[in-house]
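> the sequence and its predicted three-dimensional model are supplied below.
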Amino acid sequence: MNMFSRSIAKSCQVAIQRTFTSSVVRRSIVKIQDQEDFNKLVINSKEPVVVDFFATWCGPCKMLQPRIESIIGEQNGAVSLVKVDIDENAEIAMEYGVSVVPELIAMRGGKVLSKIVGLQDEDKLRQFVAKLIDQTTVQKETN
C-alpha cells in the first residue's frame, strides 16, 4: 500500500470512528413519549440519568438545552439525558413536584439523588453531572 492509499484509509477510519462515536453519544439523549417510556428509561435504569423537565414555550429551557446536551455528550455514555415535556407528560412532572421549568433531576435506579432548578451556567451543570457520576461510582463500589 502506497503513502497516498494509507492516508485515505486513515481518513476513512477516522471518519467512521467519529460517526460511530457521535451516534453513541446521541443515543444517550432521549425524549420521553409516555409513562411507559419513562419507566423503562428512568425508573428501571441501573445507570445514572439526568431528567430534563422542560416546555417548548420556555425561553430558559431553550437556552439550557444545548448546554446540558453538550455536557452529557462529553460523558461518553456514562450518564443519559431524558427529556420530559411537561405539557405532554404533566402526570410525570406532577409526580416529581416539578412546578417551574427548566428543572433537572439526577436519578439512578428510580431514586432521586439531586435536583437543580432554573437556567444554569455550564460550570454548575458540569458539577451537577459529575456529582451524579461520582455517586453512582461509589454505589457500584459498595455493592
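Great, that's in hand. Note that the structure is a prediction, hence the values are computed from the model and not measured.

> switch to C-alpha atoms for all contacts and neighbour counts from now on
Noted.

> what segments of this structure are helices?
Using DSSP state H, the helices of the chain run over 3-27, 35-38, 59-74, 90-95, 122-142.

> single out the most deeply packed of those.
Mean neighbour counts were compared across the helices of the chain using mean count of other Cα atoms under 10 Å; the top stretch is helix 59-74, at a mean of 17.

> which elements pack onto that helix?
Helix 59-74 is packed against strand 80-85, helix 122-142, with contacts defined by 3 or more Cα pairs under 8 Å, 6 or more residues apart in numbering; DSSP states H and E.

> below is structure B, check it against A:
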Amino acid sequence: MPYTPTFTPETLTRADVDAARGPQVLEFGTNWCGWCRGAQPHIEAAFAAAGADVPHVKVEDGPGRRLGRSFGVKLWPTLVFMKDGQEVHRLVRPQGQQEIEQALRQLGG
C-alpha cells in the first residue's frame, strides 16, 4: 500500500498498531489542516522516490482521539515510522521530501 491521500477517522487501536508486523507509517493530522495539506506533496513524492512499499495509514486526529493521544501527538502532521509494533522514527511537520525519504529507507521501505 503506497501513499494514502486522505485522513480517515480512527480505524485502528493502539493494540492493533502494537501488534502489527513489518513496517508501517502512521500520519496524524486532518484533511482541513493547512500544515498537513502543505506537507502532502513532500510525503507523496518521498513515498514514490523511495519506492516505498510500506503501509501508509493517515489517521484523522483531534481532541478525544485515543490513538493520537497514545503517541503524544501535539502538532500536525506527525509521521510515526513503525517496525514490528515499535516506533523507530518520528517526523513532526516535515519540511521536505528528503527527510521523509531517509526515514522510509531506514525503515526498510
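Happy to help now that I have it. Just so you know, these numbers come straight off a predicted model, no measurement behind them.

> how about the helices and strands packed on helix 59-74 of structure 1 in TSV, adding distance to residue 33 of structure 1?
Supplementary listing: those in TSV, determined by distance: least, Cα to Cα, whole Å:
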stretch	distance to residue 33 of structure 1
strand 80-85	8
helix 122-142	24
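
> before we move on, the earlier item: and the helices of structure 1: which comes nearest residue 108 of structure 1?
In this view, the helices of structure 1 are compared for proximity to residue 108 of structure 1 by Cα to Cα, and helix 122-142 is the closest at 7.5 Å.

> touching the closest one from outside, list them.
Taking contacts as Cα atoms under 8 Å, 6 or more residues apart in numbering, the residues outside helix 122-142 of structure 1 that touch it are 47-48, 50, 67-68, 71-72, 78-79, 106-108, 113, 116.

> any idea how far the residue nearest to the spatial centre of structure 1 lies from residue 12 of structure 1?
Nearest to the mean C-alpha position of structure 1, counting by Cα atoms, centre = their mean, stands residue 81 at 1.9 Å. In this view, residue 81 of structure 1 and residue 12 of structure 1 are 30 Å apart by Cα to Cα, to the nearest Å.

> chain center to stretch 13-27 of structure 1: distance?
In terms of Cα atoms, centre = their mean, to the nearest Å, the centre of stretch 13-27 of structure 1 is found 17 Å from the chain centre.

> one more: stretch 45-64 of structure 1?
8 Å.

> what range in structure 2 does that stretch sit on?
Mapped onto structure 2 with TM-score structural alignment as the criterion, stretch 45-64 of structure 1 occupies residues 20-39.

> buried residues in the matching stretch?
For stretch 20-39 of structure 2, burial by neighbour count (16 or more other Cα atoms under 10 Å) applies to 23-31, 35-37, 39.

> and residue 57 of structure 2, how many neighbours does it have?
24 (other Cα atoms under 10 Å).

> who touches it in this structure?
Each residue near residue 57 of structure 2 by Cα under 8 Å, 6+ apart is listed here: 4, 24-27.

> and of these, the nearest to residue 76 of structure 2?
Distances from residue 76 of structure 2 to the contacts of residue 57 of structure 2, taken as Cα to Cα, are shortest for residue 27 (8.6 Å).

> any idea how far residue 3 of structure 2 lies from residue 68 of structure 2?
Spatial separation of residue 3 of structure 2 from residue 68 of structure 2 under the definition Cα to Cα is 20 Å.

> for the aligned residue in structure 2 for residue 99 of structure 1, the count of nearby residues, please.
If you follow residue 99 of structure 1 across to structure 2 using TM-score structural alignment, you land on residue 74. Per other Cα under 10 Å, the neighbour tally for residue 74 of structure 2 reads 14.

> so how far is residue 93 of structure 2 from residue 74 of structure 2?
With Cα to Cα as the criterion, residue 74 of structure 2 and residue 93 of structure 2 are 11 Å apart.
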